[in-house]
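[1] from the sequence below, what's the structure:
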Amino acid sequence: MAEDVIQVADGGEQIAPVPRISLQAFCETPELASVIADAAEDRRMDKAHVRVQMGGAPGAVEAYRSAPTPNVVILETVGRKGEILGHLDELAEVCDATTKVIVIGQVNDIVLYRELMARGVSEYLIGAPDVLDIIRAVSGLYASDGAKPVGRTLAVIGAKGGVGASTIAHNLAWAISRDIGVDTCIADMDLAFGTGGLDFNQDPPQGIADAVFSPDRVDTAFIDRLLSRCSDKLSLLAAPATLERVSDLGPEAFDPLFDILKATVPSIVMDLPHAWTGWTRRCLITADDILVVAAPDLANLRNAKNLMDLLRASRPNDTPPRYVLNQTGLAKRPEIKPTDFAKALEAEPIAVIPFEPQLFGTAANNGQMIAEMEPGHRVAQQFTDLALALTGRHDTRRARPGLLGPLSPLLEKLTQLRKKA
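    As a prediction, the model looks like this:
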């Protein structure tokens, strides 16, 4: 359903990743060549093989006289209407029929646009497109009409071991599914020591390891069999939590799994282990949103800053990573204040969660979430607020103004009459 599609926080938009394609751009200005080169480095273009060269449409015609055409060609032209159409006619003689063409020009004319479409051009961009314009145009070539939007991934990782990142991830996923009403999947990616099964009181015979170690079997039906149902809108891909296998995986080991999940589940929460491997780095960089969990001490501050700096540099076109300060207010422990954390990381924490050992310990031992055990507790509300902030959605448990708004005065009068009675 459309309402199940998770929205991008801060009013952004969702651009689907580009599939494994070959793309060649022929530019006439160094400015556009630089923009396309930057777009090629974006996480959504990670699977595309991009080559940028100068020469414009004439250069493309000359190049393809003796070489096969790629899946997508981007042509920049600074000429007038007649020149643009003439170059395209020449290109049609040497271009494969299956190649998609994006033209970038300066002429803003509806007649030209129609003639370009009639010649088989897939997209016409006017002016000076930015990085996201290029990515959006290429992505749009492969987004089928009426297809369900791609699911959104949220990667949660601890700045240090033992800071409660998994607990945050699990309670956050619960809040997204229960309070916002979005179908959510938790992927417990700590294959050897994951706690997802314990926290949700689940013991499935299969889980995420079956998908990772058998990538040739991964399809929608296979993933559905691996999912363990935690509630109506929450599923778990549990880790085996055994030491029979080591996790020396390749950087792209989880790609087939998440390609399927993003096509079927609106929200995926990735519970990443505190480790720095090729696949953890890739999962972080390619995630739609990132949440770093840190405790208020010096080691966490250093590690969180290193993570935030690297991720900001690696994802210049995405929402910056956010962080949570967890386990604050521990008696007799010297702590770094949230304001000092914010100054060092150049960002305010999205939440500051207090140290509540009785609450969290009891919930973990019972296999429950905080909101299940004590729904009225302030920490439970913090997880709801955190889910709302990260998804840009609204709490579905609250009354809709459009439905109850007109009845509010009447309800208030009835309440007053009851009190008087």
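
[2] only C-alpha atoms from now on, for both contacts and neighbour counts.
    Will do.

[3] what's next to the longest helix seen in the chain, contact-wise?
    As assigned by DSSP state H, the longest helix anywhere in the chain is helix 298-314. Applying CA atoms under 8 Å, 6 or more residues apart in numbering, the external contacts of helix 298-314 come out as 159-160, 284-285, 292, 294-295, 320-321, 336, 341, 344-345.

[4] against residue 117, how distant is the residue nearest the centre of the chain?
    The centroid of the chain falls nearest to residue 288 when counting by CA atoms, centre = their mean (1.8 Å). To residue 117, residue 288 is 33 Å away according to CA to CA, to the nearest Å.

[5] again, but for residue 123
    Taking CA to CA, one finds residue 123 at 8 Å from residue 117.

[6] more crowded one of those two?
    It is residue 123, of residue 123 and residue 117, that has more neighbours when counted by other CA atoms under 10 Å, with 18 against 13.

[7] excluding sequence neighbours, find me the nearest residue to the more buried one.
    Closest residue to residue 123 apart from its sequence neighbours, by CA to CA, 6 or more residues apart in numbering: residue 102 at 4.8 Å.

[8] what's the helix or strand hosting that neighbour packed up against?
    Using DSSP states H and E, residue 102 sits within strand 100-105. If you count contacts as 3 or more CA pairs under 8 Å, 6 or more residues apart in numbering; DSSP states H and E, strand 100-105 packs onto strand 72-76, strand 123-126.

[9] among the ones you listed, show me which one is buried the most.
    strand 72-76 (a mean of 24; mean count of other CA atoms under 10 Å).

[10] what does that strand rub up against?
    21-28, 56-57, 60, 99-105.

[11] any buried residues in stretch 191-209, and which?
    For stretch 191-209, burial by neighbour count (16 or more other CA atoms under 10 Å) applies to 191-192, 194-197, 199-200, 202, 204, 206-209.

[12] check contacts around residue 332.
    Taking CA under 8 Å, 6+ apart, one finds nothing in contact with residue 332.

[13] residue 331 and residue 313, how far apart?
    37 Å.

[14] correction: the previous question concerned residue 349.
    19 Å.

[15] coming back round to it: now the angle between strand 72-76 and the strand holding residue 102, please.
    10 degrees (axes from the mean of the first three to the mean of the last three CA atoms, to 10 degrees).

[16] could you also give me the structure for this second sequence? I'd like to compare it with the first:
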Amino acid sequence: MGKAQHAMNADPLLDGQDPFLAADEVEALLLGEGPVAEDNTAFGAGTDQIDPFVADAQSVADAPAEVNPAFEELRDEIAAAGLTMPAGEALYGEIDSEIPDQPVPRISIAAFCERPETGALIHNAADDRRLAKAHVTVELGGLPVAIERFHDESTPNLLIVESGMRGRGLFDQLEQLASVCDPDTKVVIIGAANDITLYRELIKRGVSEYLVPPMSPLHLIRTISELFLDPEAPFAGKTISFIGAKGGVGSSTIAHNAAWCLTEGIHADAVLMDMDLSFGTAGLDFNQDPAQTLGDALSEPERLDEALLDRLLVRCTDRLSLFSAPATLDKDWEFAPDAYDSVLELVRRQAPYVILDLPHLWLPWVRQTVIGSDEVVITATPDLASLRNAKNLIDLVHSARPNDEPPRVIINMAGTPKRPEIPVKDFADALGTAPVLVLPFEPQLFGKAANNGQMISELDGRSRAAEGFSHLAGVLTGRAPAAMPQKSFLAKLFGG
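    Below is the predicted model:
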């Protein structure tokens, strides 16, 4: 999880002139003491406007004469961070008892705040157990900094932006933000105006939620949970199956490198599942030797829950988790397709992307997994056997899922010396689809990476293969890698 960043500069909003922002008066209201002003809604909003998080002034005045313990806890947390606790972050009324216990999946969250107090609040929320899997970063600067940041970077799964602006200025900046946002990014705005008309207009423009202070860390957690844990449509990561047209074409190597580039270049979280139980190489490629593997989960799928799954997954990087294969021959590893289904269903709740490294076998569970995947990537070498098998796979998958994208094809080890090859153009014409990537034969580079337990981009980030894997990650996610060079060999590799 990224560390929250807090500026210590003075906040112009807290000038001490607004009686609502006086801490002693807020505590008096919490205790049910003192008169209630005619307009003490947050930031002077009208009384006919709705704040979903704050009880109205009269109900606060009528509340029992005791301070909510969460108010004291939040005040202590912000004081420990060296910040001042503003009244706008006070907790009014009861803590919501319906905050879901299910943790938010491994998503990336970036927050851009105008006030350090808001940053402290989001930082406190990020420390909650429900956000333990999420990667949260907090910066000051609000909308302008967010717009500037994502000109050259992919946006996270969730973007939280604070803005005190109202009217045309706010909408103009939101349009600029929309122009740099990826289509699947959800946006939450923390604003100053408690205005139902503004709320409706923002929702109409694609904003996922609009919040106004006062609020607590639990309120923010509830908002995030509702965006990603809808009980009517549980969160499920995108599954991408990698399978070879025949054995030895390098499908596993491509799957592992694509997973690494997806997490390190796209900055998305992913789980890599090595489903070749007898001969899987993901553990070797990532220098991991876990005691428990996918075989343990498949042996007793009914016992698998999120807590056990967390223990079975191995962290390769901050964003990439590995579900390793046992890679032993002392068992037959024969499981019903339903066992694979139930394990995969649970893994999909863990991260936005699930990379499936499938063995070159045609068993009922392999067929079921391929057809049920969101994306299918077929790796082939430019020879007749690969052409035939790849064509059969494409036809089968396309007929089983006519409304989905056809499988993507990668031609690997092109240009192998002294080996007769089918030209790429003829190969593509026979398949009826152009390859998304053509990787040259580079035995020294790939052999050294395999022996070192490294990915190609770690070993030589400037190589054509590294650029190819970065391109592939962008194609599979629809998002541009952060470090994509402006001029490269991509045109030669991809025919563009």
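
[17] quick one: TM-score?
    Scored against TM-score structural alignment, normalised by the length of structure 1, the superposed chains reach a TM-score of 0.61; 268 aligned residues with a CA RMSD of 2.3 Å.

[18] which residues touch residue 472 of structure 2?
    So residue 472 of structure 2 contacts 258, 436, 437 (CA under 8 Å, 6+ apart).

[19] need the counterpart of the last one in structure 1.
    In structure 1, the residue equivalent to residue 437 of structure 2 is residue 351, according to TM-score structural alignment.

[20] wait, isn't that match in contact with residue 382?
    Yes. Between residue 351 of structure 1 and residue 382 there is a contact under CA atoms under 8 Å: 7.4 Å.

[21] show me what residue 300 of structure 2 aligns to in structure 1.
    For residue 300 of structure 2, the residue aligned by TM-score structural alignment is residue 214.

[22] how far away is its match from residue 89 of structure 1?
    For residue 214 of structure 1 relative to residue 89 of structure 1 (CA to CA), the value is 48 Å.

[23] can you check residue 150 of structure 1 too?
    Residue 150 of structure 1 is 36 Å from residue 89 of structure 1, by CA to CA.

[24] which one's more surrounded, those two?
    In terms of neighbours (other CA under 10 Å), residue 150 is the more surrounded of residue 150 of structure 1 and residue 89; the figures are 22 against 14.

[25] which element is the equivalent of that one over in structure 2 on?
    Here residue 150 of structure 1 is matched to residue 236 in structure 2, going by TM-score structural alignment. Residue 236 of structure 2 belongs to no helix or strand when elements are defined using DSSP H and E.

[26] dump the residue contacts of residue 236 of structure 2.
    Neighbours of residue 236 of structure 2 in contact, by CA under 8 Å, 6+ apart: 345, 348, 349, 350, 351, 352.

[27] of all those residues, which two lie farthest apart?
    345 and 352 (12.7 Å; CA to CA).

[28] neighbour count winner among those two?
    When neighbours are counted by other CA under 10 Å, residue 345 of structure 2 and residue 352 differ, and residue 352 comes out ahead with 21 against 13.

[29] gap between the match of residue 300 of structure 2 and residue 207 of structure 1?
    Distance from residue 214 of structure 1 to residue 207 of structure 1, by CA to CA: 12 Å.

[30] for the stretch 251-400 of structure 1, just list every one of the helices.
    Counting by DSSP state H, counting those that start in this stretch, residue ranges of the helices within the stretch 251-400 of structure 1 are 255-264, 278-286, 298-314, 338-345, 357-366, 370-373, 378-391.

[31] residue 3 of structure 1 is nearest to which of the ones you listed?
    Going by CA to CA, the one of the helices of the stretch 251-400 of structure 1 nearest residue 3 of structure 1 is helix 378-391, 12.9 Å.

[32] find me the equivalent region of the strand holding residue 102 of structure 1 in structure 2.
    Under TM-score structural alignment, there's no match for strand 100-105 of structure 1.

[33] list the contacts for the residue mapped onto residue 261 of structure 1 from structure 2?
    Counting by TM-score structural alignment, residue 261 of structure 1 corresponds to residue 347 in structure 2. Going by CA under 8 Å, 6+ apart, residue 347 of structure 2 touches 271, 309, 354.

[34] adding distance to residue 398 of structure 1 as columns, could you present the helices of the stretch 251-400 of structure 1 in TSV?
    Shown next, in TSV, are the helices of the stretch 251-400 of structure 1 (distance: least, CA to CA, whole Å):
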stretch	distance to residue 398 of structure 1
helix 255-264	27
helix 278-286	33
helix 298-314	34
helix 338-345	30
helix 357-366	25
helix 370-373	16
helix 378-391	12
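
[35] and the ones you listed: which comes nearest residue 83 of structure 1?
    Nearest of the helices of the stretch 251-400 of structure 1 (CA to CA): helix 298-314, 39.1 Å.

[36] identify the residue range in structure 2 corresponding to the closest one.
    Against structure 2, helix 298-314 of structure 1 falls on residues 384-400 (TM-score structural alignment).

[37] name the residues of that stretch that are buried.
    Neighbour-count burial for stretch 384-400 of structure 2 [16+ other CA under 10 Å]: 386, 387, 389, 390, 391, 393, 394, 397, 398.

[38] the strand holding residue 102 of structure 1: how far from the chain's middle?
    28 Å (CA atoms, centre = their mean, to the nearest Å).

[39] check stretch 146-162 of structure 2 too.
    That offset, for stretch 146-162 of structure 2, works out to 13 Å (CA atoms, centre = their mean).
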